[in-house]
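K.L.:
sequence? don't have it. structure:
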């Protein structure tokens, strides 16, 4: 779960960035692909796995379930 949180936090950071030029847009597109792809499914899986743990669920519930 720690790896997911680190990756998803990077994803959310990149999602908040704006591109000033085509080169920066390309860098951001690659970062989005690397950090965001598959996180919707990973989040759903972690929520199912930790359904009985309120502390973990609370942390996971802070993430938007559909970003892809």
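P.N.:
Cool, got the structure. Since the structure is predicted, the reported quantities are computational estimates derived from the model, not experimental observations.
K.L.:
Please count neighbours and contacts with C-alpha atoms only from this point.
P.N.:
Will do.
K.L.:
What are the buried residues along whichever strand or helix holds residue 25?
P.N.:
Here residue 25, judged by DSSP states H and E, is contained in helix 22-36. Neighbour-count burial for helix 22-36, counted by 16 or more other CA atoms under 10 Å, picks out 28, 31-32, 35-36.
K.L.:
this is the other structure I want to compare:
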């Protein structure tokens, strides 16, 4: 995972800024989606974080894939992202 993040960061300069922003936001979304807590207060924090970072990311992913469908670097950077469906 760390190697992937490093490789992605190294190639991020070759990506359009909108794609880089999406990837950073989506990494935050994936972080929150991976969190779990029995504590009700922490669970609300997790839900709020996921809602903030994930809402609209499916739509943005679709938009970027369509907009940059002819850009191999962008297609490669976005290929492993799946729908969040929050």
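P.N.:
Thanks, I have the structure now. Remember, predicted model here, so these are calculated numbers, not experimental data.
K.L.:
between the buried residues of helix 22-36 of structure 1, which is closest to residue 17 of structure 1?
P.N.:
Comparing these against residue 17 of structure 1 with CA to CA places residue 28 closest, at 7.7 Å.
K.L.:
Nearest to the middle of structure 1, which residue? Look it up for me.
P.N.:
The residue lying closest to the centre of structure 1 (CA atoms, centre = their mean) is residue 8, at 2.7 Å.
K.L.:
That one pairs with which position in structure 2?
P.N.:
Under the alignment by TM-score structural alignment, residue 8 of structure 1 pairs with residue 26 in structure 2.
K.L.:
ok, that match to residue 39 of structure 2 distance?
P.N.:
25 Å (CA to CA, to the nearest Å).
K.L.:
All set, thanks.
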